[in-house]
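Q: Sequence isn't available, so here's the structure alone:
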């Protein structure tokens, strides 16, 4: 599972010209990619890691600052561009696998005490954000110790 995490002073998601979610205070935008090999344990592990990362002002975490997260599914994080000119999506999980893991990730962030706004899974979205810093990190469960099962 992969996440691009961006500190944001504001952010929103619009679908078909309708605002569906927005951060009402500074927080983070999480672009979340799910691979064909990801598990529920990895969703839990990644959410805990992001909830506790000290990436806000004064080295605060989402939890300690009471800051919100806007989570948007993004299968393109597993795009493979090594061959040819068209990205391959074979490593991206299909919706029937990805959506429950996306929901589990969000549920775990909420369990940690993070207020979560969300995109619309599988929809064509317009994501707007003002990246504060700029501050962007890439978190991949493949780079973290194996989750406890």
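A: It's in. In this text, all values refer to a predicted model and were calculated from it rather than measured experimentally.

Q: Could you use CA atoms for every contact and neighbour count after this?
A: OK.

Q: And for the nearest residue to residue 97 once chain neighbours are set aside, the neighbour number?
A: What sits nearest to residue 97 in space, not counting adjacent residues and going by Cα to Cα, 6 or more residues apart in numbering, is residue 36, at 7.6 Å. Counted with other Cα atoms under 10 Å, residues neighbouring residue 36 total 14.

Q: Does residue 36 touch residue 96 like I think?
A: No - using Cα atoms under 8 Å, residue 36 is not in contact with residue 96; the gap is 10.6 Å.

Q: From residue 90, how far out is the residue nearest to residue 88 when sequence neighbours are not counted?
A: Spatial nearest neighbour of residue 88, excluding adjacent residues (Cα to Cα, 6+ apart): residue 80 at 5.0 Å. Per Cα to Cα, to the nearest Å, residue 80 is found 8 Å from residue 90.

Q: In terms of neighbours, single out the busier of the two.
A: residue 80 (15 against 12).

Q: How about the contacts made by the more buried one?
A: 87-89, 91 (Cα atoms under 8 Å, 6 or more residues apart in numbering).

Q: Structure two is appended below for comparative analysis:
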């Protein structure tokens, strides 16, 4: 499982020109499910992201988590994070989970986060052509692999 986590002032996702999800201050998470991902990885990733201390305290130090600030999370499925670009010019996506398995695991991640988050959760549509807009805060961007 791979997640690209961006600290944002706000973010939204459109499908067919219509905003289907938006958040205020919080995290935009691009989530990739890989072949051997299991439920324990879902739990690990949701806990890691919810409690990652990348928000600033009153002294400007990154010591607060999304939970600490009651922030929101926008979760977008993105299988292209599994793309291996080490050979040739065309990415190899063999490590990405097959769509049915990936969707099931993606939905488990959403359920896990939604049951624990202090703020709001918004999502994209799995497999859709999405247009994501954001105002990055910092910028602060982390890559988490499990």
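A: Nice, I can see it. What you see is a predicted model; the values in this text were computed from it and never measured.

Q: what TM-score comes out when they're superposed?
A: TM-score of the superposed chains, computed with TM-score structural alignment, normalised by the length of structure 2, equals 0.92; 140 aligned residues with a Cα RMSD of 0.9 Å.

Q: The residue nearest to residue 88 of structure 1 corresponds to which position in structure 2?
A: The alignment partner of residue 80 of structure 1 in structure 2, by TM-score structural alignment, is residue 84.

Q: gap between that match and residue 40 of structure 2?
A: 24 Å.

Q: If we go by neighbour counts, what in stretch 75-93 of structure 2 is buried?
A: Neighbour counts over stretch 75-93 of structure 2 (16 or more other Cα atoms under 10 Å) mark 75-82, 84, 93 as buried.

Q: and what of stretch 96-116 of structure 2?
A: So for stretch 96-116 of structure 2, counting by 16+ other Cα under 10 Å, buried means 96-97, 102-103, 105-110, 112-114.

Q: quick check, nearest of the residues you listed to residue 144 of structure 2?
A: residue 109 (14.3 Å; Cα to Cα).

Q: Just confirm that closest one contacts residue 42, I think it does.
A: Yes - distance between residue 109 of structure 2 and residue 42: 5.5 Å, which falls inside the contact criterion (Cα under 8 Å).

Q: residues in contact with residue 117 of structure 1?
A: With Cα under 8 Å, 6+ apart, residue 117 of structure 1 has these contacts: 21-23, 68-71.

Q: meant to ask about residue 52 of structure 2
A: 64-66.

Q: Could I get those residues in CSV, plus columns for distance to residue 54 of structure 2 and neighbour count?
A: Listed next are the contacts of residue 52 of structure 2 as CSV, based on distance: Cα to Cα, whole Å; neighbours: other Cα atoms under 10 Å:
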residue, distance to residue 54 of structure 2, neighbour count
64, 6, 16
65, 6, 20
66, 8, 23
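
Q: Please list the members of the residues you listed that lie in strands.
A: Assigned to strands by DSSP state E, the following of the contacts of residue 52 of structure 2 qualify: residue 64.

Q: which strand is the longest one in structure 2?
A: strand 130-145.

Q: Relative to residue 76 of structure 2, how far out is the most centrally placed residue in structure 2?
A: When Cα atoms, centre = their mean is applied to structure 2, the residue found nearest the centroid is residue 29 (1.8 Å). Relative to residue 76 of structure 2, residue 29 of structure 2 is positioned 6 Å away (criterion: Cα to Cα).

Q: residue ranges for the strands of structure 2, please.
A: Under DSSP E, structure 2 gives strands at 2-15, 18-23, 26-32, 55-56, 62-64, 72-77, 121-123, 130-145.

Q: Which of those strands sits closest to residue 48 of structure 2?
A: So among those, strand 130-145 is nearest, using Cα to Cα, at 8.7 Å.

Q: against structure 1, where does the closest one fall?
A: Going by TM-score structural alignment, strand 130-145 of structure 2 lines up with residues 125-140 of structure 1.

Q: Give me the contact list for that stretch.
A: With Cα under 8 Å, 6+ apart as the criterion, stretch 125-140 of structure 1 contacts 1-16, 29, 46, 119.

Q: In structure 2, which residues correspond to the lengthiest helix in structure 1?
A: Longest helix in structure 1 by number of residues, with DSSP state H as the criterion: helix 95-111. Mapped onto structure 2 using TM-score structural alignment, helix 95-111 of structure 1 spans residues 99-115.
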